[in-house]
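J.: next input, structure requested:
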Amino acid sequence: MTADALGGNEITSVFIVSLGNPPPHHQSRHSAGHILLKALQSHLEFPAFKKSKQFANGLISAGQAADNVDIALWQCPGSMNDSGASVAKAYRQFASSSSQGISDDQWPTLVVLYDEMELTPGLLKVSPGSSSAKGHNGLKSVHQSLNSAGLMGRLTSKNGKFLKVGFGIGRPHGGTRRKEDVANFVLGQLPESELEQLQGCAEELMDMLEEAITT
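T.: Modelled structure (predicted):
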């Protein structure tokens, strides 16, 4: 992600959040977003994550990707299905404290990292954040909370950006959609090959975000 590509001398603020579950499921398929966020922190050489009461008790690390690009990485502290309220609170705090600030002219970009069953394992996909959650309870919670907080309209207007990044985990063997099978699958550990791939795709993700944010 380069300064020139993101708008010359204008400040670009980006809040990247991850959805997942706390221990003992922090290395599960359902916590792929958290793993990817930590890979970004390492790739960008940002400070270690710290718990922040101000940011809804989530873990946060912040820095600059370029002279005019401020980025905060934030890990949602709660369970996947109840992520929304914390995401909305933390995003509003970031928006109000960022150099961009909250104004009618521009709102900081919100990016949500999550696991995507409808994608081939190992693939990344960037989509509009307001597009269908496709049954993903974490995204449903985020949508509901952003709407309730009056943030969704701002983020999806011409003056804001809301993106989601899915990391493909595929479906259980045979493509079953039985609730019990799906729950066991997403809470299972990521295979070593997929974990290594996830940890190594931070640069690819930054390139994808640069393209999405500037178009």
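J.: for the rest of this, base every contact and every neighbour count on C-alpha atoms.
T.: Will do.
J.: tell me which element residue 17 falls in.
T.: Taking DSSP states H and E as the definition, one finds residue 17 inside strand 12-18.
J.: that strand: what's the following helix or strand?
T.: The C-terminal neighbour of strand 12-18 among helices and strands, as given by DSSP H and E, is helix 32-44.
J.: next structured bit after that next one?
T.: strand 50-52.
J.: now for that next one, which elements pack on it?
T.: When contacts are defined as 3 or more Cα pairs under 8 Å, 6 or more residues apart in numbering; DSSP states H and E, strand 50-52 sits against strand 58-66.
J.: and the strand it packs on, what does it pack onto?
T.: So strand 58-66, by 3+ Cα pairs under 8 Å, 6+ apart, packs with strand 50-52, strand 69-75.
J.: next, the buried residues of that strand.
T.: Using 16 or more other Cα atoms under 10 Å as the test for burial, strand 58-66 gives 58, 59, 60, 61, 62, 64, 65.
J.: same question for stretch 137-147.
T.: Residues of stretch 137-147 classed as buried: 138, 139, 140, 141, 142, 143, 145, 146 (neighbour count, 16+ other Cα under 10 Å).
J.: dump those to JSON lines, plus secondary structure.
T.: What follows is the buried residues of stretch 137-147, written out as JSON lines (DSSP: H, G, I helix; E, B strand; the rest coil):
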{"residue": "138", "secondary structure": "helix"}
{"residue": "139", "secondary structure": "helix"}
{"residue": "140", "secondary structure": "helix"}
{"residue": "141", "secondary structure": "helix"}
{"residue": "142", "secondary structure": "helix"}
{"residue": "143", "secondary structure": "helix"}
{"residue": "145", "secondary structure": "helix"}
{"residue": "146", "secondary structure": "helix"}
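J.: this one next, for a side-by-side:
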Amino acid sequence: MASPRFLVVSLGNQAPYFDCLHSAGHFAIAAAQKTLAPSQPPFATERYGKKSCKVSSAIPYTFVQSPTMMNICGPWVHATWKELLQRHHLQPSELGLVLVHDELEATLGTVKIRKWDASHRGHNGVKSVKKSMDPLNYPRGRWSRITIGIGRPAERTSDVVSDYVLRKMTSREVKTIDTEVGPKIIHCLRDLQDEWEKSP
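T.: Next up, the predicted model:
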């Protein structure tokens, strides 16, 4: 089977919360694009899922920053998935779907591959996407997630956690993602590609 193309979608928020820890995925795929440049073009504004969004499109990766707020991103991800299949005349088995999102508890800058069906651990963006995508008749063998660690607050109450993930990232946190995370994202994507190429 031919190597899959990848729709790599970062989950996060829009203004006024674009540069918060909960939007670390957006900064992570921006760092990944820079790691691959010039073969991966700079982000530009395009329309997917009937919304304007930031896109960097090449082969095999189409990086897209979700233009919706985190908790309601699922329908847009589904619409974008369908649109990319149509634009490039692909079968679902020829398009890998990878969500890139923040992970509470993991150390800042830690990057991990998570199986699609692994627990969402209370992440509302992942919950929204799974609610929209999982009931549909698509093959899911090439769907996965890549998580970006953002640390954790000292307390675990819902109010403290909410304030933590929605606070603006510090310059140190932005620099960590910008300089350390991009190559790790690409390494994960290539590991996924190797795995998928070996699968029947």
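J.: and the TM-score between these chains?
T.: Superposed pair, TM-score by TM-score structural alignment, normalised by the length of structure 2: 0.87. Supporting alignment: 191 aligned residues with a Cα RMSD of 1.9 Å.
J.: if we can go back for a sec, out of the buried residues of stretch 137-147 of structure 1, who's nearest residue 103 of structure 1?
T.: Nearest to residue 103 of structure 1 out of those is residue 146 (Cα to Cα; 17.1 Å).
J.: now, of the helices and strands packed on strand 58-66 of structure 1, which is deepest in the fold?
T.: Among these, strand 69-75 has the highest mean neighbour count (mean count of other Cα atoms under 10 Å), at a mean of 24.
J.: got the contact list for the longest helix anywhere in structure 2?
T.: Looking across structure 2 with DSSP state H, the single longest helix is helix 182-198. With contact meaning Cα atoms under 8 Å, 6 or more residues apart in numbering, helix 182-198 of structure 2 is reached by 1-4, 28-35, 111-113, 142, 146.
J.: now it: how far from the chain's centre is it?
T.: 14 Å (Cα atoms, centre = their mean, to the nearest Å).
J.: residue 111 of structure 1: helix or strand, and which one exactly?
T.: Secondary-structure assignment from DSSP H and E places residue 111 of structure 1 in strand 109-116.
J.: elements contacting the next helix-or-strand element following that strand?
T.: For strand 109-116 of structure 1, the following helix or strand on the C-terminal side (DSSP H and E) is strand 124-128. Identification of packing neighbours for strand 124-128 of structure 1 by 3+ Cα pairs under 8 Å, 6+ apart yields strand 162-168, helix 202-213.
J.: residue range in structure 2 corresponding to the last one, please.
T.: Same thing as helix 202-213 of structure 1. Aligned by TM-score structural alignment, helix 202-213 of structure 1 corresponds to residues 182-193 of structure 2.
J.: quick check: the matching stretch compared with structure 1, mean distance?
T.: On superposition with structure 1, the mean distance recorded for stretch 182-193 of structure 2 (mean Cα distance after the TM-score superposition for structure 1) is 1.5 Å.
J.: buried sites along that stretch?
T.: Buried residues in stretch 182-193 of structure 2, counted by 16+ other Cα under 10 Å: 182, 183, 184, 185, 186, 188, 189, 192, 193.
J.: distance to residue 104 of structure 2 added to the residues you listed, as JSON lines?
T.: Formatted as JSON lines, the buried residues of stretch 182-193 of structure 2 follow (distance: Cα to Cα, whole Å):
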{"residue": "182", "distance to residue 104 of structure 2": "19"}
{"residue": "183", "distance to residue 104 of structure 2": "21"}
{"residue": "184", "distance to residue 104 of structure 2": "18"}
{"residue": "185", "distance to residue 104 of structure 2": "17"}
{"residue": "186", "distance to residue 104 of structure 2": "21"}
{"residue": "188", "distance to residue 104 of structure 2": "19"}
{"residue": "189", "distance to residue 104 of structure 2": "21"}
{"residue": "192", "distance to residue 104 of structure 2": "23"}
{"residue": "193", "distance to residue 104 of structure 2": "26"}
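J.: out of those, which comes closest to residue 72 of structure 2?
T.: Nearest to residue 72 of structure 2 among those is residue 185, at 24.4 Å by Cα to Cα.
J.: just to revisit the earlier point, buried members of the contacts of helix 182-198 of structure 2 into ChimeraX, please.
T.: The following ChimeraX command selects only the buried members of the contacts of helix 182-198 of structure 2, with burial defined by 16+ other Cα under 10 Å:
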select :4,28,29,30,31,32,33,34,35,111,112,113,142,146
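J.: look up how far residue 198 of structure 2 lies from residue 14 of structure 2.
T.: The gap separating residue 14 of structure 2 from residue 198 of structure 2 is 38 Å, by Cα to Cα, to the nearest Å.
J.: do the same with residue 153 of structure 2
T.: From residue 153 of structure 2 to residue 198 of structure 2 the distance is 40 Å (Cα to Cα).
J.: list the contacts for residue 28 of structure 2?
T.: Contacts of residue 28 of structure 2 (Cα under 8 Å, 6+ apart): 10, 100, 148, 177, 178, 181, 182, 185.
J.: and it, what pairs with it in structure 1?
T.: Aligned partner of residue 28 of structure 2 by TM-score structural alignment: residue 36.
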